[in-house]
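# Sequence unavailable; structure follows:
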């Protein structure tokens, strides 16, 4: 059975926008997520007939549209406070400009704390507060935050892309392809850079396991004549030193050089610990080792390059695969203007941060969707989902390809069916700055589908 046929089997077309089953999971798996909703249905009788509003359906009044943005703060490991600050600045800008379709935008924020229980509490609060969407947020704990949102019918629009559920749940509307797209894109970028022997250093987690075949698929699709599959180095997720992992990566690269197997490259995808790994790697690797380094945006950020020495940083020269255009692209001008005029000097907002950018893009889509609903139709979670499911493609000002989540737009890969944006950008650290090394976006959909078919 092909990936597309599996997709159609578990995601039949529906006569209305009531939450369909995810194409990835059979019904028996998805049932646990809808247990609470089913119990409510059993008690509600005629109230749930047809496609009417469900009990607890999120709704906004005629004057305000209430949404929520959450992100971890003060964790010293995964802080993304700039995302909630960007959401608040966006609301101030929109409201100062007359709102959206005559309605005021009200943004609630929640500290997700990088904790599964806190993430669930944020989702419960979103349901209690009757928000119409959770927008531009960050959490790795999709297994705890998505069920409450699904039970309340609340769409999750524009998550950062680090939770599997963002690419599985029928109520999730991602604006980027998350780590799956970055991993496949990184493989293609390394192939374009001439890498023929690649070592991947990644977290020793289930999510980290997924990165290996995706990187391999990208290398194959990019035409790399790799002598062997990607060399996998699973590393502790929260280590304070990566010298053992760096030694394994360097030994593999040196062996490839000695055997004449090809050009060795080491790519590390360790989130906030990536700079720690590269610092360990540079201590071990001689200056003339000839080993290229690489990572993905999110693991490498401009503020990280700045804080680790700029042009003298251990990240200098590294390849970096991202979702969006580089910081100097004029398409970021409107966002920078809003930050300058409506953030009031809030130093939590770094316009170069991929989290802040994701929040901006997510709210750009939200605004377009609300304008599509118009001033005469009540804004509810249901009416917003209907526009996202059945409406037009939404422009993000060129920061992504146009986004639409209709059935035919979804990815025909069983593991990531909700991905609609399979594009990446190629960047590199040069003279202490992340700069573009390829014009426009690179579409890696073929690599994602190849990995799915091989799996």
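That came through, no problem. What you see is a predicted model, and the numbers here were worked out from it, not measured in a lab.
# rest of the way, CA atoms for contacts and neighbours
Will do.
# Any figure for the gap between residue 374 and residue 365?
Plainly put, residue 374 is 14 Å away from residue 365 if you go by CA to CA, to the nearest Å.
# Comparing these two, which shows the higher neighbour count?
residue 365 (24 against 15; other CA atoms under 10 Å).
# contacting residues for the nearest residue to the more buried one once chain neighbours are set aside?
With CA to CA, 6 or more residues apart in numbering as the measure, residue 394 is the residue that lies nearest to residue 365, at 6.2 Å, once sequence neighbours are left out. Residues near residue 394 by CA atoms under 8 Å, 6 or more residues apart in numbering: 365, 368-369, 402-404.
# Please apply the same query to residue 78.
Residue 78 sits next to 72, 114, 272 when contact means CA under 8 Å, 6+ apart.
# In a markdown table: those, plus neighbour count and secondary structure.
As requested, the contacts of residue 78 are arranged in a markdown table below (neighbours: other CA atoms under 10 Å; DSSP: H, G, I helix; E, B strand; the rest coil):
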| residue | neighbour count | secondary structure |
| --- | --- | --- |
| 72 | 26 | coil |
| 114 | 21 | coil |
| 272 | 19 | helix |
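# Need the residues you listed in JSON lines (columns: distance to residue 9).
Compiled in JSON lines, the contacts of residue 78 are given as follows (distance: CA to CA, whole Å):
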{"residue": "72", "distance to residue 9": "37"}
{"residue": "114", "distance to residue 9": "35"}
{"residue": "272", "distance to residue 9": "39"}
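# let's bring in a second one:
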């Protein structure tokens, strides 16, 4: 080959390679999702196969979301990579998941569940990694400057539940976990009851992972009374176990005067999947009051999530669109998507994400929550829960086996949370 021909061939190959590079950078090549933009790695964790509350649908929803968004070209051109971790409902498990997120370069932890806030927030804070849209079960989610909650957590649910029960219950018994987190629930419920000049609830602590609750059920039933009494249980996944024990109480203990005690709970302890599993319209939860964060599962606002689940998680029975954990994860990833889009950057870092969130990027969740922002002025500032920005709840009731709205729209419980001791 002559020198001239070799030079021409090299020039051709170089030009062709440059053209391919340019096409790749523009995202033109078939199958390209991010072009020159770097992938965005995040983590979603939740407990699974434990004796207490399990939330396998949350990491499963995160994986389905990643499949969907990457099929659409990624997050503003960035491939979304989701790491998942079993938090195991232990402090060691939560800390291990957080350390793995740091080690593997996650820029955020998104849509996760853990009661062990102190164990996971310290490693995240040390690495500057934001915690976006946690389930809202731990106090640290509402105190850490790197936490960006999408709901009002247990505080809003329980305070709102007190308001819901005050309108329909003469006396209330509260069965709740005998834990540090559970110790806060009576004051929150009572703040809602006081909103309607109602008496305090009877507080009945219980072991969180007990195999049966006959003693607590008997006590709750007796203290609530027979005329207009209500028994509410907030025990996470063990709520079903409690109401099984409640249902098996001797008939004379359940209904002395011909009237029945009404049962109630909050979303996350009772939800549509549990109602379906226990008989639907014939479920023991028929007629129960339930307070939730979001619209009921049949609301049209959930249509985009349902479409993603149908197309990208249709064979995964962990992903139930009626599950509060799945719903929270969807909203959390909606936040992540809009924040990344607001950056319009080839590389996304943890610092960029937290800076954008702190400086007022406004998130539209399509009616699932009010518009979300985490500026200082947007924070509720409630004692113990200063970082609540969404203090709306929904009042629901079980009718013909379906959780439906007891009253339309959202109920703002911000003042009630602020009034809690």
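Cool, got the structure. Quick caveat: nothing in here was measured; it's all calculated off a predicted structure.
# helices and strands around the helix ranked longest in the second structure, which ones?
Across the second structure, the helix with the greatest residue count (assigned by DSSP state H) is helix 3-25. Using 3 or more CA pairs under 8 Å, 6 or more residues apart in numbering; DSSP states H and E as the contact definition, helix 3-25 of the second structure packs against no other helix or strand.
# in the first structure, what residues pair with it?
Using TM-score structural alignment, none of the residues of the first structure align to helix 3-25 of the second structure.
# Report how many residues lie close to the counterpart of residue 355 of the second structure in the first structure.
Residue pairing (TM-score structural alignment): residue 355 of the second structure is matched to residue 386 of the first structure. The number of residues packed near residue 386 of the first structure is 16, by other CA under 10 Å.
# repeat for residue 214 of the first structure
As a burial measure, the neighbour count of residue 214 of the first structure was computed by other CA under 10 Å and equals 26.
# do the same with the one 3 residues further on
A count of neighbours around residue 217 of the first structure, defined by other CA under 10 Å, yields 27.
# contacting residues for the residue mapped onto it from the second structure?
With the correspondence set by TM-score structural alignment, residue 217 of the first structure lines up against residue 191 in the second structure. For residue 191 of the second structure, the residues meeting the contact criterion (CA under 8 Å, 6+ apart) are 159, 162, 416-417, 419-420.
# Run the chain-centre distance for whichever strand or helix holds residue 191 of the second structure.
Mapping residue 191 of the second structure onto the secondary structure by DSSP states H and E places it in helix 185-194. Between the centre of helix 185-194 of the second structure and the centre of its host chain there is 22 Å, according to CA atoms, centre = their mean, to the nearest Å.
# Equivalent analysis for stretch 37-45 of the first structure, please.
Average the C-alpha atoms of stretch 37-45 of the first structure, do the same for its chain, and the two points are 33 Å apart (CA atoms, centre = their mean).
# which residues of the second structure does it align to?
Taking TM-score structural alignment as the measure, the second structure aligns no residues with stretch 37-45 of the first structure.
# returning to that earlier point: for the longest helix of the second structure, which positions count as buried?
Under the neighbour-count criterion of 16 or more other CA atoms under 10 Å, helix 3-25 of the second structure has 23-24 buried.
# So for the first structure, the centremost residue is which one?
residue 161 (1.9 Å; CA atoms, centre = their mean).
# What lines up with residue 404 of the first structure in the second structure?
Applying TM-score structural alignment, one finds that residue 404 of the first structure aligns to residue 373 in the second structure.
# Just give the nearest non-adjacent residue to its match, would you?
Once chain neighbours are set aside, the closest to residue 373 of the second structure by CA to CA, 6+ apart is residue 362, at 5.2 Å.
# again with residue 331 of the second structure
Across the structure, with CA to CA, 6+ apart as the measure, the residue nearest residue 331 of the second structure apart from its sequence neighbours is residue 365 (6.7 Å).
# and the one you found, what does it touch?
Taking CA under 8 Å, 6+ apart as the criterion, residue 365 of the second structure is in contact with 331, 334-335, 371-372.
# element containing it, please.
Per DSSP H and E: nothing holds residue 365 of the second structure, as it lies in no helix or strand.
# Contacts only, for the aligned partner of the residue nearest to the centre of the first structure in the second structure.
Under the alignment (TM-score structural alignment), residue 161 of the first structure pairs with residue 136 in the second structure. Taking CA under 8 Å, 6+ apart, we find residue 136 of the second structure in contact with 113, 142, 149, 151-154.
# Now do the same for residue 369 of the first structure: its match in the second structure.
With TM-score structural alignment as the criterion, residue 369 of the first structure matches residue 339.
# contact partners of the strand or helix carrying its match?
Using DSSP H and E, the element containing residue 339 of the second structure is helix 324-343. Contact partners of helix 324-343 of the second structure, identified using CA under 8 Å, 6+ apart, comprise 55, 57-58, 61-62, 65, 75-76, 110-113, 132-135, 150, 267-268, 271, 305, 319-321, 348, 352-353, 356-357, 361, 363, 365, 368.
# Can you name the next helix or strand after that helix?
Past helix 324-343 of the second structure, heading to the C-terminal end, the next element that is a helix or strand (DSSP H and E) is helix 350-358.
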